[in-house]
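Participant: Compute the structure for the input listed below.
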Amino acid sequence: MSTVVIDPVTRIEGHLRIEAETENGVITRAMSSGTMLRGIENIMIGRDPRDAWAIAQRICGVCTLVHGIASVRAVENALAYPIPPNAELIRNLMIGAQFVHDHVMHFYHLHALDWVDVVSALSADPAATANLQQCLSPWPNNSTAYFADVKQRLSGFVGSGQLGIFANGYWGHPEYKLPPELNLLAFAHYLEALDWQRKASRLHALFGGKNPHPNFIVGGAPVALDGQPGKTALDASGQALVEAVIKEMQAFVDQVYVPDTLAIARYYKDWSRRGEGVGNFMTYGEFPDPFAGTDDTSRLFVPRGVILGRDLSTIHPVDLDDPNEVQEGVSHSWYQYAAGPVSLHPYAGETRPNYTGPQPPYANLEMDQAYSWLKSPRWKGLPMEVGPLARVLMLYATGHAATQTLVDGALAELKLPITALYSTLGRVAARTLETKLIADQMLVWYGQLMGNLKSGDRSTHNDALFYPGSWPTSAQGVGYTEAPRGALAHWIVIQDGRIANYQAVVPSTWNAGPRDALGQEGPYEAALRGHTLLDPAQPIEILRTIHSFDPCLACAVHLVDPDGESLMRITVA
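Facilitator: Model prediction:
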């Protein structure tokens, strides 16, 4: 037996260590360890609930707004505080923009290098690359001269010997299968996506004043709507800019992201049989229709529910208030509960650090001991995968026509069965298809917002319960959302106008959490089991599956010492 250690895993948000035990090159079991303590829940205690969103948003600098959304919704839920339809539509547009922006950036700048051999692109024929682009879509950057220029830029970059973020790539690894022309095409789109994301982020600034970490407010949206020019950021000119940004986002998704995903997937269809995970999927739901009543479970664009054991014929309901459903255990985490080895619902949750792990220089982790700063969340005692795959499966299983058309069309084009979704490649494809679904739906929400304004409704905030004097003495509530990486919820307990307890269970806690008291693996750990590593010193197979979840443990950094040497370690023992 040998052990492969990757610490830290890079091209993610946060600090993650993966240990994988192998027999004859095959992973037999793995450990996922979050190596950074967050602890923001403890900072919340005693504060005004209306301020919680501003602190909670700092849980992550990449997710930017989703923690703010979950936080204001938690307070609104606790106080039975309705918000105007315009505010719901504005929030939908902001969350939708986050999805589209985040998914595109993840594909090109975090995950693509697991599939695209950048150095191989140096041998590409620019004319053949241009022809390939013209066959894939009508994207205007499709000339021989354009790709010759991209190739020249890449050549100068590589020739300088200063590869920067590409320095640690496993270029030439036998697992890379794309022809040079497709590698050059993907590299060109890598560069284009850098400029595109700058433009896409404008929508958050229009509605929330800035990006990252746009502003929010309990009871609505922090923006005034006005049809008169120059009166507010969202005057007629600002409203037109919102529409233009959405259409720009759509064009890149339709003409670049979706075609690239399908083109690359054709060369990696074997990955439709690797990396499944636990086989259980959960969504909290997102994007409420403000004109479809008040029942959250029936008015959500992405439905709420659980799929067990791949069974798409049965959707199990989810109650986030039920103390017997969502619970977190700490049997393999560096925390302790006052009541001992129990699992707690987040209303009663505790964040009590208790580090018992190895000291530097770090020895290998012990699987029967605590080994992560992440807890082990479970739904009715079962591990759940959350994220784009869970959402696409939920939409597909509940009969959403556009989702079924996209999924069936992509599978037909790749000549793969529906079971191919339960895989590393399935997660990549689901993220892409979800991006198109949401980009298209954003124009619907924009149209509803404009229609509401034309009818004379400009309200974006409900002042009725804004002052603590009208609040109950004690209250509790849960605010949920679907972050790009999966189901996210914040639970708040309010006592005498102040926060008495606060717990956030984030998507990567569901996916990256360690084993529980019953020995059940988390999704990362289960998905790695069975992988064959062609070269344990260059474990690209591990990175492909871990990156397919889009880990977000906090803001990731590339660690270097004062002399510029990488501190990333990949060891085989």
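Participant: going forward, measure contacts between C-alpha atoms and count neighbours the same way
Facilitator: Fine.
Participant: can you give me the strands in the stretch 1-150 of the chain?
Facilitator: 2-7, 16-23, 26-34 (DSSP state E, counting those that start in this stretch).
Participant: Then the stretch 151-300 of the chain?
Facilitator: 281-283, 286-288, 300-302.
Participant: Make JSON lines from these and add distance to Ser333 to it.
Facilitator: Output for those, formatted as JSON lines (distance: least, C-alpha to C-alpha, whole Å):
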{"stretch": "strand 281-283", "distance to Ser333": "22"}
{"stretch": "strand 286-288", "distance to Ser333": "30"}
{"stretch": "strand 300-302", "distance to Ser333": "32"}
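Participant: I'd like the structure of this one too, to check against the first:
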Amino acid sequence: MSTRTITLDPVTRIEGHLRMDVEVGDGSVAKAWTSAQMWRGIEVILKGRPPEDAWTLAQRFCGVCTTVHAICSIRAVEHALHAEVPPNAQFIRNMMIAQHSVQDHIVHFYHLSALDWVDITSALKADPAATAKIAQSISDWPGNSVTEFKGVRERLQRFVDSGQLGLFSSGYWGHPAMELPPEVNLLAVAHYLKAFDYQRKAAEAVALLGGKNPHIQNLVVGGVATAINTDHMAALNVERLAYLRKLMVETRDFVRKVYYPDLLAIAGAYKGWFGIGRGVTNYLAVPEFPEDSKGVEFALGGGTIDGADMATFRPITDHRDPQLIEGVQESVAHAWYEGSDPRHPWQGETKPNYTGFEAEGRYTWCKAPRLDGKPVQVGPLAQVLVSYANDNPRVKPMVDEANAGLGLTLDDYHSTMGRMLARGMRACLMADLSIDYLDKLTSNIASGDQTYANPTHIPDGEWRGVGFHEAPRGTLSHWIVFKDRKIENYQAVVPTTWNASPRDEKGQPGPYEASLVGTPVAEPEKPLEVLRTVHSFDPCIACAVHAIDPDGREITKVSVK
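Facilitator: This next block holds a predicted model:
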């Protein structure tokens, strides 16, 4: 069998800098290497700083996944000190978490991954009337009119005629793997443009609660600094609560009536992709959306699943689960760091040791997290499967309905399109939960409770904590050790570190690398299929490794050897 190696560097439409090398033989991927091209340094910067300030710096891990790192960091300190968080603060945090997820999922589907499935040039051939008929058959969204689609087609034609294609200039248009008819392509392009408005509305909701976006400003150990006073103009008052509801209803309707129907249409057109991209089928999701002050009651449960076997499901009921906390280790056997033995995050080190790309040696800045010695996949698919196993009353009906409509089984979800579908389901869930927590907050305030923080003193002595959060890309954890009110060690094990991990000391590949094996490649010079599978994880390399390449890089390089 003749083989060739394809190098995509950098992979675009992601956060951060990622290089993918795939060995292709007989028209499909035989082996893959994931190489994160940046080094993280914030863990080092945090040493010696007050633990209560860690969240302000930790959310700078990334310019996209900001809120999630802030939440996770503050939870790590609260875990160490057994600090309680009043219900109002939990509800406010939960709304920020949910709306951040809504914004993130809209951006991923339309602006990061859609162009892997939607042929922009084909949309120019579409009949606006036929497009409107299709759109109106799957949703009652008021923007699905003939006039709207005609205007978008004309706008797109002017854009193409100008010759200044911008981000559309390097797309794999006309690729044989593109299968949507022109009308569905036009529908997707129209909603691609409309999605900019609605992801902004979700970001505005986060800013209204957090004081700023993308980097929120309202967390304190033991609660939030979002003052609650329904009659005060400078606090969270009746007017702001009403405006929050308006924003959340608008984003919910967009997710429910535009994003999710579009996703189902694309999934139906590309059903073959439910059989591609399987990879690692061990899953981890942690409980999310705490609803009590002690953090033991959650709207969404957590758990693990091994080897795609739902019968292996082990529930994780709260963030103090000892098996989870003790089971996490990170390997650096194939990463550009000093050392070789796996370490628990509380004993973790971040000492760079760059050697250059060595396919059989060290080849990435990303560490290799393992749970009980095994690679696991995290993300919306993990959360959906774990919630299904938990018989979650919100998730199970949604999965069953999608399965009936598309003719799927749970086994089909272990795939590229399965990850896409699960992320769309999670977007619906987050949009609904946003409004639920606004209702809970409003009701609690009406009952006379306006408490939003429990002042928490940072004591002397040595303390260890871990903060868990189920972020848009999956399970996130921050691990902190502080002594006499100064941070001694800090490690973040993020979703993309789990998913983009290299081989470990046993040679076990991570989810990206494993999922690419078997992926078809019709045209090696245009490896669209590889991008589809990589993008289905929604990579965030900035979170996974964090720093910059000081030497400068080419805009795009695709080489075939």
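Participant: ok so, going back, output the strands of the stretch 151-300 of structure 1 in TSV; the columns should cover mean neighbour count and distance to Pro383 of structure 1.
Facilitator: Output for the strands of the stretch 151-300 of structure 1, formatted as TSV (neighbours: other C-alpha atoms under 10 Å; distance: least, C-alpha to C-alpha, whole Å):
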stretch	mean neighbour count	distance to Pro383 of structure 1
strand 281-283	27	9
strand 286-288	23	21
strand 300-302	18	21
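Participant: Of these, which is nearest Lys231 of structure 1?
Facilitator: The closest of the strands of the stretch 151-300 of structure 1 to Lys231 of structure 1 is strand 286-288. By C-alpha to C-alpha, the value is 28.7 Å.
Participant: The closest one vs structure 2, mean deviation?
Facilitator: Once the two models are superposed, strand 286-288 of structure 1 sits on average 0.9 Å from its counterpart in structure 2 (mean C-alpha distance after the TM-score superposition for structure 1).
Participant: who's in contact with the most centrally placed residue in structure 2?
Facilitator: Most central in structure 2 under C-alpha atoms, centre = their mean is Arg473, positioned 2.2 Å from the mean C-alpha point. Arg473 of structure 2 sits next to 378-380, 495-496, 537-539 when contact means C-alpha atoms under 8 Å, 6 or more residues apart in numbering.
Participant: Now do the same for it: its match in structure 1.
Facilitator: When structure 1 is aligned by TM-score structural alignment, Arg473 of structure 2 is paired with Arg485.
Participant: Report the buried residues of stretch 502-515 of structure 1.
Facilitator: 502-515 (16 or more other C-alpha atoms under 10 Å).
Participant: Filter the residues you listed down to the ones in helices?
Facilitator: The members of the buried residues of stretch 502-515 of structure 1 that map onto helices under DSSP state H are 507-512.
Participant: Please enumerate the helices of the stretch 151-300 of structure 2.
Facilitator: 182-210, 238-254, 260-269 (DSSP state H, counting those that start in this stretch).
Participant: swap in the stretch 1-150 of structure 1?
Facilitator: Using DSSP H, counting those that start in this stretch, helices in the stretch 1-150 of structure 1 cover 40-44, 52-56, 66-78, 85-105, 126-136, 144-159.
Participant: out of those helices, deepest packed?
Facilitator: helix 66-78 (a mean of 26; mean count of other C-alpha atoms under 10 Å).
Participant: Could you give the residue range in structure 2 aligned to that helix?
Facilitator: Against structure 2, helix 66-78 of structure 1 falls on residues 68-80 (TM-score structural alignment).
Participant: By how much does that stretch deviate from structure 1 on average?
Facilitator: Mean for stretch 68-80 of structure 2 is 0.6 Å (mean C-alpha distance after the TM-score superposition for structure 1).
Participant: can the helices of the stretch 1-150 of structure 1 go into CSV with extra columns for distance to Asp270 of structure 1?
Facilitator: CSV is the format used below for these (distance: least, C-alpha to C-alpha, whole Å):
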stretch, distance to Asp270 of structure 1
helix 40-44, 41
helix 52-56, 40
helix 66-78, 34
helix 85-105, 23
helix 126-136, 22
helix 144-159, 29
